[in-house]
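Q: Prediction below, plus the sequence it came from.
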Amino acid sequence: MKYYWIVMWQILVLSTIVLSAQSTEGRYENVNVKQDWWETAVMYQIYPRSFMDSDGDGVGDLNGITSRLEYLKELGVDATLLSPIFKSPMHDFGYDVSDYYSIQPEYGTMEDFEQLLRKAGELNIKVILDFVPNHSSNESDWFIKSSNRDEYYSDWYIWENGHLNDRGQRSPPNNWISLFRKSAWTYMPSRDQYYFHQFGSSQPDFNFRNPVVVEEMKNIIKFWLEKGVAGMRVNSVNLFFEVDKDVYGGRYPNEPMTGKPNLGPDDYGFLEHVYTKDQEETYDMVSQFRDVFDAIAIRDNLTRIMMTEASTNIKNAVRYYGEGIHTGAHIPFNLALIADLDKDSDARDIKYAVDRWLTYKPLKKQANWVTGNHDKSRVASRFRPELVDAFNMLVLLLPGIAITYMGEEIGMVNGFVPWSETKDPQACNTDDPVNFIEVSRDPVRTPFQWSNGKNAGFSAADTTWLPVAEGFEQLNVAAQRSAVRSHYQVYRTLTNLRIRPAFRLGRFESLALNSDVYAFKRWFNDDTYIVVMNVGKVYHVVNLTAFDLIFGQLEVEASSVLSSRTYSDSVQANYLDLAADEALVLRMQV
């Protein structure tokens, strides 16, 4: 019996040695779990106006994007999301569409877009478009006809009579406020009525209670999917409907005040928006749109994804995944890492934001993660530059879909745009040359920094539509490409790591090891990783054996730029010293 156990022990040891000798790639060859192209994709949002200018007019364009697609491939990007490229008078830079079936001439032609699709297809990069169906431009033919009471278009927008006082002075129908401040109603003399606009006065809201409008929106989706795009992000979905005024005697009611301090009647936060957002009909409309995507996907045997964007609470947000009889979006945007975190957030806040989304979302639906966009401050400015790699680790290595706003991969910072050069209507509408910067979105839209050359390599023009951010001479793609260690190099390492089953398919567990150190574990079979980050400004020693089955030595797979550790260094699980701002991806040695 004793001899039997000795032999068995030798066999076990020999098997362990053989398994350990297998290459990492070899162990992954037998992992054959079918996933659709989008389910673990890396998506890269481009603000076309600021990415790359090909014709020297100071404005980014489609040919500029096409010329830089190899860069996206290099990064490990699977799909690019383009902010609106439709024809527009550009009062809100493309979010005020005058023709949904045409390309904005500044950006190029339909032929240019088709060339972009072809080149992206050759590189196996999907193209997704930003779609804004909540409102059009007030310069669209549809609105002009509606304002003139054209029989077909008359009811395409939200029209309402105002009030006249004893002195004959006209006032809006009620107290509703625009997201861009001031009244959400604008008087139209040609119709002698007010039209409703959730955003600027140049962006009148469609009437989604009109089935003809709904059918037109579906036709727009079909047009672009037929053109070859892989999907669309549907913007501001929770603003599609206002309360049904027939329930209130044919008049839209006033919204209640929030009572928040330091806000006036022109400020959006002055009111509780119970009648102008998150109406129940929205979820059925999203389901109807999803049916359009699915019909074409079934025909072509290729999933066309529907993404939704809504600034709302988490319970409403996760409803866009679908429930009951309603199908929902493939990807309802998760804004938790933007909305729930700021410069004062610590490791506990990060854990709460991550776990909350994973808890609320339907169990078998994919999560998604994003830390910035064309409206929100960049990571390097919202937190600090030293935490860029840590937040890219979150986006790329948490379970689900990763979405990166252009420039986050190199740690771009917000630019400074003075009042005299401010273009953002949200900032201009403050009428405040001092405090406008608090709401301006221009600083996160400054030109992409390709090199230390003229205009950061973005454009050959003498002036660009927004000024290039200061410090581009040092902070640019070319410099980071050639550096041994840079945010760009870390980002590429992370996109390569996320291909592994532990990140693509693996399970997840997280801990706030103290107020400064957040860590999470990803594992699949015997392949286990710990991602750990010190988001504080002081040194810490932590014990990673707080995670189950973590012990012994761990090997560094990736490290933040300022870390003293590099690839293949070993650390002790039970005693890990972390410098301020240090972030590591560690692999359990087996």
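A: That came through fine. The structure presented is a predicted model; accordingly, all values stated were derived computationally and were not measured. Numbering: from 1, shown residues only.
Q: From now on I want contacts and neighbour counts done on CA atoms only, so please keep to that.
A: Fine.
Q: pretty sure Leu263 is touching Phe270, no?
A: Yes. Counting by C-alpha atoms under 8 Å, Leu263 does reach Phe270; the two are 5.8 Å apart.
Q: So which of the two has more stuff around it?
A: Neighbour tally, Leu263 and Phe270, criterion other C-alpha atoms under 10 Å: the higher count belongs to Phe270, 21 against 13.
Q: Now that that one has come up, it's in contact with Lys182, right?
A: No. Contact criterion C-alpha under 8 Å: Phe270 and Lys182 do not qualify, at 10.5 Å.
Q: Tell me where the stretch 301-450 of the chain has strands.
A: Along the stretch 301-450 of the chain, the segments classed as strands by DSSP state E, counting those that start in this stretch run 305-308, 322-323, 326-327, 331-332, 368-370, 401-405.
Q: Throw those into CSV and include distance to Trp156, thanks.
A: As requested, these are exported to CSV (distance: least, C-alpha to C-alpha, whole Å):
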stretch, distance to Trp156
strand 305-308, 22
strand 322-323, 27
strand 326-327, 25
strand 331-332, 27
strand 368-370, 34
strand 401-405, 34
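Q: can I get these in TSV with mean neighbour count and distance to Asp55?
A: Compiled in TSV, these are given as follows (neighbours: other C-alpha atoms under 10 Å; distance: least, C-alpha to C-alpha, whole Å):
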stretch	mean neighbour count	distance to Asp55
strand 305-308	24	32
strand 322-323	16	44
strand 326-327	19	43
strand 331-332	23	35
strand 368-370	24	31
strand 401-405	24	24
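Q: adding another structure so you can compare the two:
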Amino acid sequence: MGFGKIIALAVSVGLVVCFVQGGPSKKEQKALEEKNNWWKNEVFYQIYPRSFQDNDGDGIGDLPGVTSRLEYLKETGITAIWMSPIFESPMVDFGYDISNYTNIHPEYGTLDDFDALIAKANELGIKVILDFVPNHSSDKHPWFAKSIAREDGYEDFYVWENGTLLENGTRVPPNNWRSVFSGSAWEWNDEREQYYLRQFTYAQPDLNYRNPAVVQAMDDTLQFWLNKGVAGFRIDAIIYIYEDIQQRDEPLSGTTSDPNSYDYLDHIYTKNQDEGYGLLQHWRQLLDNYSALNEGPLRIMMTEGYAPLTKLMDYYEDAQGVQGPQFPFNFDFITELNANSLAADFVFFIERWLIYMPRGHVANWVMGNHDNPRVASRFGAQSVDAMNMLMMTLPGIGVTYNGEELGMIDYRDISWEETVDQPACEAGIDNYKWISRDPERTPMQWSDEANAGFSNASATWLPVHPNYKELNLRNQQQAQRSHYKVYQSLLKLRQLSALKNGAFIPEVVNRRVFAFKREIKGQNTLLTIINVKNQTEQVDISDFIDLPNRLHVLVAGVDSEHRAGERLSPEAIALAPYEGLVIQLSKRK
């Protein structure tokens, strides 16, 4: 179905409903608002299925394992999950190289297992978002084999080029484009006798979205999983989906002299091409149309893309107001902020997103994911509670990577022999350790039992972090105070109207401390205050909180000397190093 037909169908359906039913009743209107707005204050919990829970004892996480842990998520307060790829794959890039978009990877289970997961999630009120990887397939996908053979209808399914044959008989790629994982972005295929574009590994050929058949194939894929009951998709690597049609050489960046490095070039022709917006708008229309014609929640789309801020804002909507994804991921807490950042840096990057975001849209805050060091490793283990307080009390959506609720840390001492991440393997034994993404992908630490309760296998696909005996969910559930219990209390707090709809008012208290209010006039205000440095602070915020007010602690961290319910004096709030507090302000009567 073409772009225009989708719009026309959605409009015609809306007209029929209005004609037959007339205006909606208040009850119907409320139900419609709940259907359409469910995602706007969500915490999306990212599950890396390979490392979440092994059910069949092979040392690899699987779908039945995820299903077995849904009760835990419900108890925690999670009502939406998104799972890293679960589709059939040779696992060169651990599921981001897909050989069948409509089947489950055998190590993870079957379609029946997926149906069981959806059924259990629905029973518990948990929505399921799938990772969708449209930029490339696996080189083992039947589409690629057909394209190599120039089979009718598949000749241009991928990006193929001849390259250049030099006088000395050497064949060189069409241009200087580099792979994200280093080296040329072009791979020679002997059978077809052409180069194919692969912006990632050799096993991930880029699909050609200028071919309408590719768009249709991906539309069909989305439709398949929508019919399976998913609530939406996280779109992977969207900034790479189109390249310059003239395939011009990219200019040198001037930042490195290594010609194999991805950073060697300024990627003006292989990233963030304007055609990507139109494709996402098309998929938004597809999801909106499906939601209009089917029961259940609005099906949503979120996108992954490390891009300049102004380009990210165009994902929300373009200059003409055409809607794209519900939100592009905001990675500022990963890319712009770290343990060296000052209080003003935090306020600057938070406000920057809110200022640039088009009116009427929803902010989001990504604290961690499977591609970057964990929160405790980036900001320090003492900062875990404060960073979760920050994310949970900002306006909009939070995104938590599994294990961050426990304060899990990277296992950076994984040996060369145990390393499986493809970029790390390609980097070699001398350089792998700081390139590898394996350290943040180690198995979930459920208990102090063998393999941290993740698996009863003799060995797991990645080693469990050795600290699991102390740092695990069971210990934290049994402890009087723990990272998990702080996280759980923050999720409950998000039901307050001040956090759902309150204004955001920040204040840089000093170089080390910042605070912000979430308030609705006439109601109690919430205050979050955070010390980002290794120095005890005593601060006076009386000018910031509109006295007279009573201050009571709602949430304090694991190592805090403060306690929930404790009354504070605004003239002298003591903050330990890296401490955060969530405080309620209520007018004196």
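A: On my side now, so go ahead. All values reported here derive from a predicted model rather than from experimental measurement.
Q: wait, which of the strands of the stretch 301-450 of structure 1 is closest to Asp150 of structure 1?
A: Comparison of the strands of the stretch 301-450 of structure 1 against Asp150 of structure 1 by C-alpha to C-alpha identifies strand 305-308 as nearest, at 31.9 Å.
Q: so the closest one aligns onto which residues of structure 2?
A: Mapping strand 305-308 of structure 1 onto structure 2 (TM-score structural alignment) gives residues 300-303.
Q: Out of the strands of the stretch 301-450 of structure 1, which is closest to Arg49 of structure 1?
A: strand 401-405 (13.7 Å).
Q: Quick one: list the elements packing against the closest one.
A: strand 42-46, strand 368-370, helix 388-397 (3 or more C-alpha pairs under 8 Å, 6 or more residues apart in numbering; DSSP states H and E).
Q: between these, which gets nearest to Leu554 of structure 1?
A: Checking those against Leu554 of structure 1 by C-alpha to C-alpha gives helix 388-397 as the closest, at 17.4 Å.
Q: residue ranges for the strands of the stretch 1-150 of structure 1, please.
A: Taking DSSP E, counting those that start in this stretch as the criterion, the stretch 1-150 of structure 1 contains strands spanning 42-46, 79-82, 86-87, 99-103, 126-131.
Q: Let's have those strands in a markdown table, adding distance to Tyr28 of structure 1 and mean neighbour count.
A: Formatted as a markdown table, the strands of the stretch 1-150 of structure 1 follow (distance: least, C-alpha to C-alpha, whole Å; neighbours: other C-alpha atoms under 10 Å):
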| stretch | distance to Tyr28 of structure 1 | mean neighbour count |
| --- | --- | --- |
| strand 42-46 | 20 | 23 |
| strand 79-82 | 24 | 23 |
| strand 86-87 | 43 | 24 |
| strand 99-103 | 44 | 18 |
| strand 126-131 | 25 | 24 |
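Q: Just put these in TSV and tack on distance to Arg233 of structure 1.
A: Shown next, in TSV, are those (distance: least, C-alpha to C-alpha, whole Å):
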stretch	distance to Arg233 of structure 1
strand 42-46	11
strand 79-82	8
strand 86-87	14
strand 99-103	14
strand 126-131	5
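Q: Mind checking those strands for the one nearest to Tyr152 of structure 1?
A: Tyr152 of structure 1 lies closest, by C-alpha to C-alpha, to one member of the strands of the stretch 1-150 of structure 1: strand 99-103, at 17.4 Å.
Q: Out of the strands of the stretch 1-150 of structure 1, which gets nearest to Val468 of structure 1?
A: Of all the strands of the stretch 1-150 of structure 1, strand 42-46 comes closest under C-alpha to C-alpha, at 16.3 Å.
Q: tell me which strands and helices the closest one is in contact with?
A: Judged by 3+ C-alpha pairs under 8 Å, 6+ apart, strand 42-46 of structure 1 is in contact with strand 79-82, strand 401-405.
Q: Can you add distance to Asn235 of structure 1 and give those strands back as TSV?
A: TSV is the format used below for those (distance: least, C-alpha to C-alpha, whole Å):
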stretch	distance to Asn235 of structure 1
strand 79-82	12
strand 401-405	16
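Q: Val13 of structure 1: which of these is closest?
A: Closest among these, using C-alpha to C-alpha: strand 401-405, at 39.1 Å.
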